[in-house]
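> What follows is a protein structure lacking sequence information:
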C-alpha cells in the first residue's frame, strides 16, 4: 500500500509539473502586441441578418503582407434553394504598410469555393399533376476577390470583401458565383 501511495503521488506531481510548463498564463496572452497577434475569427454580418447565411472565417496572418484562411458557409434558410454548404480556402496579398499591424488595409484574394446545393424544378406532368424535382449538386468555383480590412488596437476588426468565381463542373444552375460581405471579427 505504501508503494502504491508513493506511485500515485509521484504521478500527480509529474502531471502538475507538466501542466505548469506547457500552459501560457493569461497575462502572457494579453501582453502580446498587435504585431504579434496572427489569428483572426470573423462573422459575415449582412448575409446572416438579411439572407440566413452563416459565414464564419478563420485567417492566419503569416507575414506582413499575406495571410491564408478558410471560410465556412452554411445556409440556415430552407426557402433559399441554391447554395446549402460551402468551404472557401483562400490566400491573400495585403497592400497596407503600418509597422503596428500585420495583414490590414487593401487586399487581393485568390480563392476556391467548394459548395453543395439544391435545385428545384417545378412542372406539370401529362396527367396534369404538379411535379417537383429536387436535384442536389456539387460544384467548384475558383476566383478572385478584393476588399479592405480595418483593425483597432484592441484587436477588433471590420472587413468588406467582394469576389466572383466561375463554376468548373457546370453542375450548378449558375455559371458564376459571388462571394462577399461586411465582416466583424477579432484578432488574437
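Nice, thanks for sending it over. The structure presented is a predicted model; accordingly, all values stated were derived computationally and were not measured.
> okay, CA-based contacts and neighbour counts for the rest of this
Fine.
> secondary structure element for the residue lying closest to residue 57 once chain neighbours are set aside?
Distances taken as CA to CA, 6 or more residues apart in numbering put residue 71 closest to residue 57, at 4.1 Å, once the chain neighbours are dropped. In this assignment (DSSP states H and E), residue 71 forms part of strand 66-75.
> Can you give the distance of the lengthiest strand in the chain from its chain's centre?
For the chain, the strand with the greatest residue count under DSSP state E is strand 130-151. Centre-to-centre, strand 130-151 and its host chain are 14 Å apart (CA atoms, centre = their mean, to the nearest Å).
> what do you get for stretch 35-45?
10 Å.
> Name the residues that touch it?
If you take CA atoms under 8 Å, 6 or more residues apart in numbering as the criterion, stretch 35-45 is touched by 54-62, 99-102, 181-188.
> what do you get for stretch 139-159?
34, 104-116, 160-172, 176-177, 179, 182-188.
> Please compare the first structure with the one that follows:
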C-alpha cells in the first residue's frame, strides 16, 4: 500500500513539474513577444516629433542670390515617409533684360516619398518627388521699325509635369536643409515661333524650419 501511495505522489509531482515547465515557457514567450512589439526610444522620438511638428517653411537661397528671385516653400508632413508641399517663385529681376527669356512666376505643388526615415525624426534623408508646375514665361526681342530698334516683350502661361530627387537634413530643434534637383516636361507650347525651353529644370538649396 505504501509503495502504491509513493508512486501516486511521484506521478503528481512529475505532472506538476511538467505543468510548471510548460507554464514558464508560455509566460517567457508572451514576455518576449511583448518586448518585440514595444517601440524603441528612437521610434518613440520619431512618433512624438512627427505628431508635434508637421509643418515646414523654407526658402531657396540659390535663386535668391543668383537671379535674384523670391522662392518660398511650404511642406506638410503626412507621416514618417511622405509629405506634400508647394513652391512659389517670383522673379525680382523682370526689368533687367539680361536674359532673352526667363520665368516670371510659378507655382509648383509636389508629393514626396522619403526612403531613409526610420532613424531620428522621420520625413528626412533621401526622397523622390513628383510635381506639377504652373508658370508664366516671358521673352523679349529687338525689332527694327523705320530704321529704329524697339524692344518687344511677350509672355505666356504653360504647365510642366516632372520628377526629382533630393536629400533633406533636419536637426532635433527643427532646422532643415533641403537640396534637390529635377526635370519637368512642358505640356504645351504657344506657337511654332517659340524659342524657350521645352524642358523645365527644377532644383534649389532651401534653408528653413519644421514646426
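Cool, got the structure. Because the structure is predicted, anything quoted here is derived from the model rather than measured.
> and stretch 46-66 of the first structure, which residues are buried?
Buried positions in stretch 46-66 of the first structure, judged by neighbour count with 16 or more other CA atoms under 10 Å: 46-48, 52-61, 64-66.
> now swap in stretch 199-211 of the second structure and tell me
Buried residues in stretch 199-211 of the second structure, defined by neighbour count with 16+ other CA under 10 Å: 200, 202, 203, 204, 205, 206, 207, 208, 209, 210.
> Can I get those in JSON lines including distance to residue 142 of the second structure and secondary structure?
Converted to JSON lines, these look like this (distance: CA to CA, whole Å; DSSP: H, G, I helix; E, B strand; the rest coil):
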{"residue": "200", "distance to residue 142 of the second structure": "25", "secondary structure": "strand"}
{"residue": "202", "distance to residue 142 of the second structure": "29", "secondary structure": "strand"}
{"residue": "203", "distance to residue 142 of the second structure": "31", "secondary structure": "strand"}
{"residue": "204", "distance to residue 142 of the second structure": "32", "secondary structure": "strand"}
{"residue": "205", "distance to residue 142 of the second structure": "35", "secondary structure": "strand"}
{"residue": "206", "distance to residue 142 of the second structure": "36", "secondary structure": "strand"}
{"residue": "207", "distance to residue 142 of the second structure": "39", "secondary structure": "strand"}
{"residue": "208", "distance to residue 142 of the second structure": "41", "secondary structure": "strand"}
{"residue": "209", "distance to residue 142 of the second structure": "44", "secondary structure": "strand"}
{"residue": "210", "distance to residue 142 of the second structure": "47", "secondary structure": "strand"}
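> counterpart of residue 4 of the first structure in the second structure?
Here residue 4 of the first structure stays unmatched in the second structure, going by TM-score structural alignment.
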